[in-house]
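> Turn this into a model:
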Amino acid sequence: MSDKDAEHDLSDRRFYRANEEAEFSDAAPQSTPQTQHPAYRLAFRDTDFMLRDELRPVRFQLELLKPEMLLDEAGVGSTLVMYGSARIPSTAEAETLVENASEESKGVAKNLAAKAKYYDEAYKLARMVSEKSIIEDGLRQFVVTTGGGPSIMEAGNKGASDAGAESIGLNIVLPHEQAPNTFVTPYLSFQFHYFALRKMHFLLRAKAVAVFPGGFGTFDEFFELLTLIQTGKMKPMPILLFGKDFWTRVIDFEALADEGTISHADLDLFRWCETADEAWAHIAEFYELSR
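Next comes the predicted model:
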């Protein structure tokens, strides 16, 4: 359709799109003190302006919208979220971790190495679910989603990748250098400034969550999920808690219930697991899926 024909097309928009306006701005013929001053920049292209404290609500909205829109475009219907430590080694790395540890840190290294089996189980679960390639209403279901980092997160993305499937990584900007693991699907690799928005995106499409041994970050994500379901802000879903020995040593769930600060029924919000097979069996039972 020619430009002239478009002028008479009822479906043609009257206003130019933002990218077209940006091109017009770039093509401006004159360079003057006025046009070169930051005040003259289009607001949505002015990075310095977008980073001002007063624009925090706008940045919140952008960080909510960008992943949501791109995941919609990617046909992601639901996700299997995997939380867990960034420090647990793979089984291939466990022995080296202990050997290279100083005498003072040898005990900690052995504790981490003993949890290497959960790297394997995270890998197996991600691969197992990805190989099933469940499609419903034209959308991909149980797409593996991790924090995009190393260790348990890497295991999840690697399991999906080895199954020939795409997976999501929700990375966070930190003061120290870090980057997504190499198994995250590039166009599904997102970077967040706000932890709150990152945690929201973990759960917006989640249909099941596998929680492996971890530290403060894993605790934060796990307990927020429990709180959302306990309080009725979120519908129940399978929460697979891997590593009963670890979790019951660091958190006395029964004591919380005995003290009355939670009810004993709240302990049914999650299911203990040790293997990927156990985890998938519970997910399949919950959603009445063939295994």
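> alpha carbons only for contacts and neighbour counts from here, please
OK.
> If you drop the residues flanking it in sequence, what lies closest to residue 125?
Residue nearest to residue 125 in three dimensions, not counting chain neighbours: residue 276, with 4.6 Å by CA to CA, 6 or more residues apart in numbering.
> Please look at the one you found and residue 127 and confirm they touch.
No. Using CA atoms under 8 Å, residue 276 is not in contact with residue 127, being 9.6 Å away.
> in the protein, which spans are strands?
79-83, 135-136, 139-140, 143-146, 168-172, 189-192, 206-211, 239-242, 271-273 (DSSP state E).
> how close does residue 196 sit to residue 279?
Using CA to CA, to the nearest Å, residue 196 is found at 27 Å from residue 279.
> Look at those two and report which has more neighbours.
residue 279 (23 against 11; other CA atoms under 10 Å).
> So the more buried one sits against residue 273, correct?
Yes. Taking CA under 8 Å as the definition, residue 279 is a contact partner of residue 273 at 6.1 Å.
> what sits in contact with each of these two?
residue 240 (CA atoms under 8 Å, 6 or more residues apart in numbering).
> Would you state the helices of the chain in chain order?
3-7, 18-26, 33-36, 47-50, 56-73, 91-100, 106-114, 116-132, 152-162, 195-204, 216-230, 244-250, 253-259, 276-286 (DSSP state H).
> Pick the most deeply packed of these.
Ranked by mean neighbour count, the helices of the chain are led by helix 152-162 with a mean of 27 (mean count of other CA atoms under 10 Å).
> Packing partners of that helix?
Using 3 or more CA pairs under 8 Å, 6 or more residues apart in numbering; DSSP states H and E, the elements in contact with helix 152-162 are strand 79-83, helix 116-132, strand 143-146.
> any idea how far it is from the chain center?
Relative to its parent chain, helix 152-162 has a centroid offset of 13 Å by CA atoms, centre = their mean, to the nearest Å.
> Show me the contact partners of that helix.
By CA under 8 Å, 6+ apart, helix 152-162 touches 82-86, 88, 118-120, 122-131, 144-148, 166-169, 181, 183-184, 212.
> hmm, 7 Å instead?
82, 84-86, 88, 119, 122-124, 126-127, 130, 144, 146-148, 166-167, 181, 183-184 (CA atoms under 7 Å, 6 or more residues apart in numbering).
> here's the other one to compare against:
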Amino acid sequence: MSSASSDSRFPVEDKRLIAQNLDQIVNSDTYKLVQHDLDLINSPTMRGVKMLLEVGKPELRLEEAGITSTVIVLGGARIQERSEAELSLANHLNALAADPDSALLQRKVYQARRLVDLSCYYDDAREFAFLVSSHGQQKDKALDCGSSPVIVTGGGPGIMEAGNRGAFDAGCRSIGLNIDIPNEPPNPFITPDLCFKFNYLSLRKHHFIMRSVGAILFPGGFGTLDEMFEILTLRQVGVKSAMPIILFGSEYWSRIIDFEFMANSGLIDDEDRQLFQYADTAIEAWDLIREQF
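Below is the predicted model:
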């Protein structure tokens, strides 16, 4: 029987074109295994798949690392170590000296002075994280740092850096949950295989909460406030089990949020004010956390 290629009913086939077509087949996006098709995975259609992966990947890695409890450290990304804050102030003062009538530069100097004042919280966060991270070693020298609650931060600069740095000072592990936004690379003190990058803020917050046995919130901006109210809401409605929630810096927080006014207005219950506590020193905050162990 003659082959189809020699059948007079079909045109003579060009082997070169056939080879080209096969090459196009095996190199087409549709022929790729799904996990190798990055254009598909990164498309809006696959958003649900990416969200599931962002739930699963950190969960798997933290389970492999044997981490069962964490203490959340949150606060402003703009709060620097004092030496850095003073350098920033000096730079703004030099700029103002060159243009003393600039209202914008005057405002920058004022803000830089305030950030120098707030730099004390960097040291407090670092000390607090050191105390928490050292806890397992203090209980039993035979235990490694993984036996104690592990510090988890947003993985960026400022208070987040201070939290990871305190654990680093103690020779212990810490977690960084970074978000994929401009100008916020991971700080250099996170345990390398415990640093995760997220697309979705909601899933990042999910991983903050799920293993937490305590949270401490230092002065910060919109992101810190968002995270604070997320934690308080989950505690208020009973989704998250009881744990200490500490607002560090009573003067700052009492000016930012008037919880008493909220309660007096009937918008929260009087008992809701017991969901959190204030602290003004690292050892005071650590004692509040340690009470539950």
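> Out of the helices and strands packed on helix 152-162 of structure 1, the one nearest residue 245 of structure 1 is which?
Across those, residue 245 of structure 1 has its closest neighbour in helix 116-132 (12.4 Å, CA to CA).
> Give me the range in structure 2 that the closest one lines up against.
Using TM-score structural alignment, helix 116-132 of structure 1 lines up with residues 119-135 of structure 2.
> do stretch 211-218 of structure 1 as well
So stretch 211-218 of structure 1 sits over residues 217-224 in structure 2, by TM-score structural alignment.
> Ok, stretch 243-263 of structure 1 next?
Against structure 2, stretch 243-263 of structure 1 falls on residues 249-269 (TM-score structural alignment).
> Test my guess that residue 190 of structure 2 contacts residue 172.
No. At 9.8 Å, residue 190 of structure 2 and residue 172 do not qualify as touching, with contact defined as CA atoms under 7 Å.
> the more surrounded of these two?
residue 190 (27 against 24).
> tell me the contacts of the counterpart of that one in structure 1?
Using TM-score structural alignment, the partner of residue 190 of structure 2 in structure 1 is residue 184. Going by CA under 7 Å, 6+ apart, residue 184 of structure 1 touches 148, 157, 167-169.
> Now for these: which two are most distant?
148 and 167 (9.5 Å).
> most centrally placed residue in structure 1?
Residue closest to the average C-alpha location in structure 1 (CA atoms, centre = their mean): residue 170, at 3.8 Å.
> Next one: the alignment partner in structure 1 of residue 75 of structure 2 from residue 148 of structure 1, what distance?
The alignment partner of residue 75 of structure 2 in structure 1, by TM-score structural alignment, is residue 84. Residue 84 of structure 1 is 11 Å from residue 148 of structure 1, where distance means CA to CA.
> and if you look at residue 192 of structure 1?
Distance from residue 192 of structure 1 to residue 148 of structure 1, by CA to CA: 11 Å.
> same thing with residue 267 of structure 1?
Taking CA to CA, one finds residue 267 of structure 1 at 29 Å from residue 148 of structure 1.
> Looking at these two, which one has more neighbours?
Taking neighbours as other CA under 10 Å, residue 267 of structure 1 and residue 148 compare with residue 148 leading, 29 against 14.
> Map that one onto structure 2.
Per TM-score structural alignment, residue 148 of structure 1 is aligned with residue 155.
> Give the closest residue to that match in space, chain neighbours not counted.
Leaving aside its sequence neighbours, residue 155 of structure 2 is closest to residue 176 (3.9 Å, by CA to CA, 6+ apart).
> residue contacts, the one you found?
Contacts of residue 176 of structure 2 by CA under 7 Å, 6+ apart are 152-155, 190, 194-196.
> Can you add distance to residue 110 of structure 2 and give those back as JSON lines?
What follows is the contacts of residue 176 of structure 2, written out as JSON lines (distance: CA to CA, whole Å):
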{"residue": "152", "distance to residue 110 of structure 2": "32"}
{"residue": "153", "distance to residue 110 of structure 2": "29"}
{"residue": "154", "distance to residue 110 of structure 2": "27"}
{"residue": "155", "distance to residue 110 of structure 2": "28"}
{"residue": "190", "distance to residue 110 of structure 2": "32"}
{"residue": "194", "distance to residue 110 of structure 2": "38"}
{"residue": "195", "distance to residue 110 of structure 2": "35"}
{"residue": "196", "distance to residue 110 of structure 2": "35"}
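> so residue 191 of structure 1 makes contact with residue 171?
Yes. Counting by CA under 7 Å, residue 171 is a contact partner of residue 191 of structure 1 at 4.7 Å.
> These two: which has the busier surroundings?
Using other CA under 10 Å as the criterion, residue 191 of structure 1 and residue 171 rank with residue 171 on top: 21 against 18.
> That one -> structure 2?
Per TM-score structural alignment, residue 171 of structure 1 is aligned with residue 178.
> contacting residues for that match?
By CA under 7 Å, 6+ apart, the neighbours of residue 178 of structure 2 are 154-156, 186, 196-198.
> which of the residues you listed lies closest to residue 229 of structure 2?
Checking these one by one against residue 229 of structure 2 (CA to CA), the nearest turns out to be residue 154, at 15.9 Å.
> For that closest one, the count of nearby residues, please.
29.
> Give me the spatial nearest neighbour of it, chain neighbours excluded.
residue 177 (4.7 Å).
> for residue 64 of structure 1, same thing?
Residue 64 of structure 1 sits nearest to residue 197 (CA to CA, 6+ apart), 6.3 Å away.
> Tell me how many other residues crowd residue 54 of structure 1.
With other CA under 10 Å as criterion, residue 54 of structure 1 counts 10.
> That one -> structure 2?
Match for residue 54 of structure 1 (TM-score structural alignment): residue 45.
> ok, that match to residue 51 of structure 2 distance?
For residue 45 of structure 2 relative to residue 51 of structure 2 (CA to CA), the value is 12 Å.
> can you give me the end-to-end distance of stretch 149-168 of structure 2?
Rule used - CA to CA; the end-to-end distance of stretch 149-168 of structure 2 is 14 Å.
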